[in-house]
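Student: would you be able to build a 3D model of this:
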Amino acid sequence: MRNPVKGLVMAATSALAFCVGGGPAFAADATQADAGTLSDGGKVTAVTLKAANCVSATILTFGATLWKLEAPDRDGKVADVLLAYDKLSDFEKTPNYWGATIGRYGNRIADGKFTLDGKTYQLPQNNNGQSLHGGGKGFDVQNWKLDSIKSGKVATAVFSLVSPDGDSGYPGTVKTKATYSLDESGNLQIVFDATTDKPTVLNMTNHAIFNMAGEGSERDAMTNVLTIPASKYTPVSKVLIPTGELRSVEGTPFDFRKGKPVSVGLRDGNDQQIVYGRGFDHNFALDKGQTKTPELAARLEDPVSGRVLELLTTEPGVQFYSGNFLDGTYIGKQGHLYRMGDGIALEPQKFPDSPNHANFPSTRVDPGKPYRHVMIYRVTTSPR
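Tutor: From the prediction side, this is the model:
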């Protein structure tokens, strides 16, 4: 098994050291390349979407994974802001969700159980007795089909996957699509669409791990300034399952409404929630709630380079994970050894364990009532 598009990675890193403008023939360009072969013989494709302002995104069919997101700083220096593996074999042997499309259910379900229409379903318990991110054989480790790519004013790639009835214990045959679109301004939109032939639960998201200073930068993600417009969050038990409470962030380390470095409050051992999460690993109930069109869920800035990420979503929650389980055993891009604090995740979603909490937003999906989640990664720069 060989590295995914190794030559392409080397060329892209060199060619995009600085943004020189000009752009391709189209305002946004879509190209594809061979990304290697899986252990079962499956062929993986990498699709690169590139805007004229030098923002680019590369997506692998394996996991419909956002593998690279490159963006210029104030001076035009381009950096990849995502943590991930370089080797396809690592994605397969030691999956860590990095950049992957998560399903059927993003986040945790208590004891891997939920009841729907009087029937109890048992899911794989792959995380301290809980079911996490689909139960270990979720959408993140499936090789999706590349349906189409298109260049133009908006560059687009469409990926599809069919999850059969009973897949990882979930009811219903679910047909889903993940559509990545990059416009000429560098806004990367991801749309998750799905249908089912039986009532089921569904909660899809993307699990990108960010450092706006750049992957492998000497400034880790704890120096990034984070804003989350949420006045409440969902506290958890010691196994990180929500208690069902919606708790005010006022006066706690969880208050990111005015923006602060990620490191502030990260090691506050006086807060039991920080102790349980080994830092931040919590869902924030966004003040905007569920919306028809994407609205701001989080803003992340590296003050030195000026790179800014705005996350917009239609979903009512966002999980903020401060990379607490990066323990130095993972070797990522360019041979970098990833440790705690090197990156953070901001996962737009409905709430964890929603099927077991009547007061949480419903994740139920029925036949004839399609599921849709629209999210946007907007990459810009702040003034000096």
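Student: contacts and neighbour counts: CA atoms only from here.
Tutor: Noted.
Student: only the buried residues of the lengthiest helix in the chain, if you could.
Tutor: Identified as the longest helix of the chain according to DSSP state H is helix 6-15. The neighbour-count check on helix 6-15 (16 or more other CA atoms under 10 Å) flags 6, 9 as buried.
Student: second input sequence below; structure requested for side-by-side comparison:
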Amino acid sequence: MARIETIGEIDGTKVQALTLEGAGLRLQVLTWGARLAELWVPDRGGQLADIVLGQDNLADWQTHGTYLGATCGRYANRIAGGRFTLDGKPVQLDRNEGANTLHGGRAGFDLKHWAVTDHSDAHVTFTATSPDQEMGFPGTLQARVTYRLDRGLVIEMQATTDAPTVVNLVNHAYFNLAGQGSGDILGHALQVEAAHYLPVDAALIPTGEVRRVAGTAFDFRTPRPIGQTLPGDGGFDHNLCLSAPQDSAFLRPCLTATDPASGRRMRLSTTEPGVQLYTGAHFAGGPGKAGARYPRFAGFAAETQRFPDSPNQPQFPPARLDPGQVYSHVMRFDFTPAPA
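Tutor: Below is the predicted model:
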């Protein structure tokens, strides 16, 4: 069975860490935020390293670990003005990034205490309830997140509602395939199965245009270093539109990242139509795990998702969920060594 330990309390609620091992991998997840806290992966020589950014204790998680490894929602990414219209009725959300809503508002799923409802040697399942009107979202949402070791790492997210609503759940892990605390990720080779991306305004809200990546910094259709061409000083924080059919319910290739020095290679597959590539420009030397300091671009996030601001952009893939439907989002991470 998964190894479970209590690592402290947040707001009077105990926080548990669960450790799974299998398929040559080891991971640790936390009940606070249904959060991926550690992921140990071998390099081409078999040496394990923890490849996700994080913190060593709960005080630092709360102070420095915003969104690191967390399950984000009820609507991850941004909603313009923190508002949208649903069935002709205006919906006003909590606004926590200027005029906009980011990752569900100030009390999103990343700050929830999730219950462990099932676990084994190879998996753990968390559940949480978001009541009607929490952060302004309509409907009571029942959410479920499962981490599973199955030759690689599989993360499965599901949700149901008792009233029409919108849902977009993501995992917000930051990866550094050289090992967390090993400098920046600008030399990682990246390939993304995306022929289009979403241009954004100054507040990182999509303009509504779906633009071809050809001839831009967003063209990762063939592998190249992340830092070879950055779109401005802030690096990447953009949705790439995956090239596979958007109505597919099946896992399909999304992204491949490789650290040339260690040989760690990560292949990501997803059921979602988009992936938010974020290269961590906000890191500024703050503390990380095991005494590390995280510099700018210390890790990259690859958040498979519905598109940002979809509730206000009818031309984007829908994010609506109705009673009787099941929201389902699956991502799979496979790790294989790259040749020297």
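Student: re the thing from before, so the longest helix of structure 1 matches what in structure 2?
Tutor: No residues of structure 2 are matched to helix 6-15 of structure 1 when aligned by TM-score structural alignment.
Student: next: stretch 64-73 of structure 1.
Tutor: Counting by TM-score structural alignment, stretch 64-73 of structure 1 pairs with residues 34-43 of structure 2.
Student: buried residues, the matching stretch. List them.
Tutor: Neighbour-count burial for stretch 34-43 of structure 2 [16+ other CA under 10 Å]: 34-43.
Student: what's the answer for stretch 181-199 of structure 2, then?
Tutor: Of the residues in stretch 181-199 of structure 2, 181-186, 188-199 count as buried by neighbour count, 16+ other CA under 10 Å.
Student: before we move on, what about stretch 325-340 of structure 2?
Tutor: In stretch 325-340 of structure 2, counting by 16+ other CA under 10 Å, buried: 327-333, 335-338.
Student: hang on, the earlier thing: pipe the buried residues of stretch 34-43 of structure 2 into CSV and attach distance to Ala99 of structure 2 per row.
Tutor: Formatted as CSV, these follow (distance: CA to CA, whole Å):
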residue, distance to Ala99 of structure 2
Ala34, 27
Arg35, 27
Leu36, 29
Ala37, 31
Glu38, 34
Leu39, 35
Trp40, 38
Val41, 40
Pro42, 43
Asp43, 44
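Student: next up, the contacts around Pro316 of structure 1.
Tutor: Contacts for Pro316 of structure 1 were tallied using CA atoms under 8 Å, 6 or more residues apart in numbering; they are 285-291, 348-351, 361.
Student: gap between the match of stretch 64-73 of structure 1 and the chain center?
Tutor: 13 Å (CA atoms, centre = their mean, to the nearest Å).
Student: okay, and the aligned residue in structure 2 for Ala46 of structure 1 sits in which element?
Tutor: With TM-score structural alignment as the criterion, the equivalent of Ala46 of structure 1 in structure 2 is Ala17. Element membership of Ala17 of structure 2 [criterion: DSSP states H and E] is strand 13-22.
Student: how much does that strand stray from structure 1?
Tutor: Mean deviation of strand 13-22 of structure 2 relative to structure 1 after superposition (mean CA distance after the TM-score superposition for structure 1): 0.8 Å.
Student: ok so, going back, once you drop chain neighbours, what's closest to the match of Ala46 of structure 1?
Tutor: For Ala17 of structure 2, ignoring the flanking residues on the chain, the nearest one in space by CA to CA, 6 or more residues apart in numbering is Leu30 at 4.6 Å.
Student: quick check: Met135 of structure 2 vs Ser269 of structure 2, distance?
Tutor: To Ser269 of structure 2, Met135 of structure 2 is 31 Å away according to CA to CA, to the nearest Å.
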